[in-house]
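>>> Predicted coordinates and the sequence they were generated for:
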Amino acid sequence: MINFKLKDTKSYKPVGSSTGLSMSWYWLTEGDLWIDLGDSSLYEYSPKAQEYFGGLKSQYNEYQIIRFIEDFTALFEVISESIPNDIYRLAENSAKFLQDAQKWLDLNDAEEDQQDDFYFEKYDKLISWINRRSLDSGHLVGGPKLSFFRNKDKIRVTWQADYKLENGIDLWTAGEGSIEFSYSEFINDVKDFGDRFFKQMQEQVDLAVEKEWNGIQIDKQRLLAEHSEREIDFWKQFKLLKGKSPSETKWELIRELKSQMDEEIKRKA
């Protein structure tokens, strides 16, 4: 599911000014990342976008893969929480649910003195169950948004990657979509990704330690230590996927707010 290709250590560009260049473990994680979900590949540029930008070395987004890992693992505990059946059915078309919520927000925008109260007391709480399970790729302009919804022994992953450039060209190939598979398969996919990533990063670190950096600042002892720390933290977070998460979401409140939304849209729209 989660694929990557780290850059060759010879291709890495140190950071900083010409008088103080440096290299660290973080920058060694630079590479291509893409996520295969059914017939779609997330973080893959469309052919027209590749042609528009020109000079792209890969059809996939290139950045520090640890950024994805940090954002992804931060969701593990809430992903492990099983969603009630009725709410899970809404997740199948979460885009429509969010559109309805936005419509509800727009209907209440006219009352400016109550706008903030409505936003935080109703709208924000209504969509919180989606936002808490979503990875929005906020470091990318028009980045794909992925959401993860577990229901007992299955999980649904939805995505929005329909951003268009100013000239109307689709930035990504994936568009919008949704796929369901077993939760155990999801856990195995995440484990496989972690095994592959940290094995290859160990090789990167070993090469970086052996390399002569010719005046570029690099703390090789810190490089080794940070690799160990990052790997330990990943597997610590991974255990949360397999544990029993306490149900912290106020599902009854979500149901009440949705009922209010449906009734008000029907009455006012």
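Yep, it's here.
>>> From here on, just use CA atoms for contacts and neighbour counts.
Will do.
>>> what about the strands in the stretch 1-150 of the chain?
Ranges of strands within the stretch 1-150 of the chain are 2-6, 30-37, 40-42, 61-64, 134-135, 145-151, based on DSSP state E, counting those that start in this stretch.
>>> Using JSON lines, lay out those together with mean neighbour count and distance to residue 85.
What follows is these, written out as JSON lines (neighbours: other CA atoms under 10 Å; distance: least, CA to CA, whole Å):
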{"stretch": "strand 2-6", "mean neighbour count": "16", "distance to residue 85": "27"}
{"stretch": "strand 30-37", "mean neighbour count": "19", "distance to residue 85": "23"}
{"stretch": "strand 40-42", "mean neighbour count": "21", "distance to residue 85": "26"}
{"stretch": "strand 61-64", "mean neighbour count": "19", "distance to residue 85": "35"}
{"stretch": "strand 134-135", "mean neighbour count": "21", "distance to residue 85": "19"}
{"stretch": "strand 145-151", "mean neighbour count": "22", "distance to residue 85": "7"}
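>>> take the one below as the second:
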Amino acid sequence: MALINFRLPGTDEATYSGVNSTINGWFYLTDGELWLELEESTIYTYTRDSESVLSDLLKHEFNDYYISRFVEDFSEIFQAISEPLPEFLHPAIETYKTLEAYKLWASTFLECDYQEKKYIDTNYEILLTWIYRRSLPANHLIGGPTIWFFRIFDQIQIIWRADHKLPSGAPLWTHPFGEYKMDYDLFVKEIQDFSKRFFTEMNQLIATIKDYASKNFDVESVLKQNLERQVAFDDDVLRLLTSDLMTTDWETVRRCYENRKV
């Protein structure tokens, strides 16, 4: 199973008959399901108990939204992901719990700075932003998961939090917390593979729309847009291989972190 998996919709006259814009046309055609396979854990998979918040459980086993949103949001953090974390921070990203412990320490540190009226702006930027720059939230979903991607030498550490609870107290997602490590080169290849599969299937889907869509749906224009988006995404993927463009002030983080009270 690939790291990034998806399902695109079929050609349904009811779905596409109202399309009246080539720009919106491409975006709406990406309305499908998406999930990540990390060995025994699957991110973006709903539990059976989540039927109370889903209109059709059988149609929405996985994250059901426009896949283009994932493509855009994910590509925005590629440059940050490319920068390896310094070794002194590795213990902070071993698990979700260690990551939360670091965030708690940083928040406490910043609160003390605020009370003493010193360093607050600079330290907030330095101590916490490196985490947020590597995060992939899903605020467009009910109780959406957050996934963090941290490069450790030639590996990538993936940590996630998906612990939203239903009114009954049951979990919304199948795997509330976890972490997974894989080779960084393989991680990049998996994203490149996703790009090839996704945009190829989009091409095939768009090409079959002509007999189903309204007269305003310009198939050739949307095919061109699909190609342009693939080129843009593939260019973004190359950022994963250019870590020298990031210039995080790790020395200040190290000085604050290593002098913390344990």
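Nice, I can see it. Every value quoted in this text rests on a predicted model; they were computed, and no experiment measured them.
>>> Superposed on structure 1, what's the mean shift for the helix ranked longest in structure 2?
Among the segments of structure 2 that qualify as a helix by DSSP state H, the longest is helix 184-207. Superposing on structure 1 and averaging over aligned pairs (mean CA distance after the TM-score superposition for structure 1), helix 184-207 of structure 2 comes out at 0.9 Å.
>>> Contacts for that helix, please.
Under the contact criterion CA atoms under 8 Å, 6 or more residues apart in numbering, helix 184-207 of structure 2 has outside partners 2-6, 8, 10-11, 29-30, 151, 154-156, 219, 222-223, 226-227, 230, 233-234, 237, 240.
>>> hang on, residue 153 of structure 2 packs against residue 84?
Yes - in this structure, residue 153 of structure 2 is within contact of residue 84 by CA atoms under 8 Å, at 5.9 Å.
>>> give me every residue that touches the residue lying closest to residue 23 of structure 2 once chain neighbours are set aside.
Spatially, and ignoring its direct neighbours in sequence, residue 23 of structure 2 is nearest to residue 222 (7.4 Å; CA to CA, 6 or more residues apart in numbering). Counting by CA under 8 Å, 6+ apart, residue 222 of structure 2 touches 22, 23, 25, 26, 206.
>>> gap between the one helix or strand the second one maps to and the chain center?
I take that to be residue 23 of structure 2. Using DSSP states H and E, residue 23 of structure 2 sits within helix 22-29. The chain centroid and the centroid of helix 22-29 of structure 2 are separated by 21 Å, computed with CA atoms, centre = their mean, to the nearest Å.
>>> again, but for stretch 124-131 of structure 2
The answer for stretch 124-131 of structure 2 is 19 Å, by CA atoms, centre = their mean.
>>> Likewise for stretch 187-197 of structure 2?
That offset, for stretch 187-197 of structure 2, works out to 14 Å (CA atoms, centre = their mean).
>>> preserved in structure 1, out of the contacts of residue 222 of structure 2?
Retained in structure 1 (both residues aligned by TM-score structural alignment, their matches' CA atoms under 8 Å) from these: 25, 26, 206.
>>> Quick one: the helices in the stretch 51-200 of structure 1, in order.
65-73, 76-79, 85-91, 94-107, 115-118, 124-131, 183-210 (DSSP state H, counting those that start in this stretch).
>>> quick revisit: give the residue from residue 153 and residue 84 of structure 2 that has the larger number of neighbours.
Higher neighbour count among residue 153 of structure 2 and residue 84: residue 84, with 17 against 13, using other CA atoms under 10 Å.
>>> Distance-wise, check the more buried one relative to residue 69 of structure 2.
Distance from residue 84 of structure 2 to residue 69 of structure 2, counting by CA to CA, to the nearest Å: 26 Å.
>>> now do residue 27 of structure 2
Distance from residue 27 of structure 2 to residue 69 of structure 2, by CA to CA: 9 Å.
>>> got it, and residue 130 of structure 2?
22 Å.
>>> Which one of those two is surrounded by more residues?
Counted by other CA under 10 Å, residue 130 of structure 2 and residue 69 do not tie: residue 130 has more neighbours, with 18 against 15.
>>> What does that one correspond to in structure 1?
With TM-score structural alignment as the criterion, residue 130 of structure 2 lines up with residue 129 in structure 1.
>>> check contacts around that match.
residue 249.
>>> What is the corresponding segment of structure 1 for the longest helix of structure 2?
If you align by TM-score structural alignment, helix 184-207 of structure 2 falls on residues 183-206 of structure 1.
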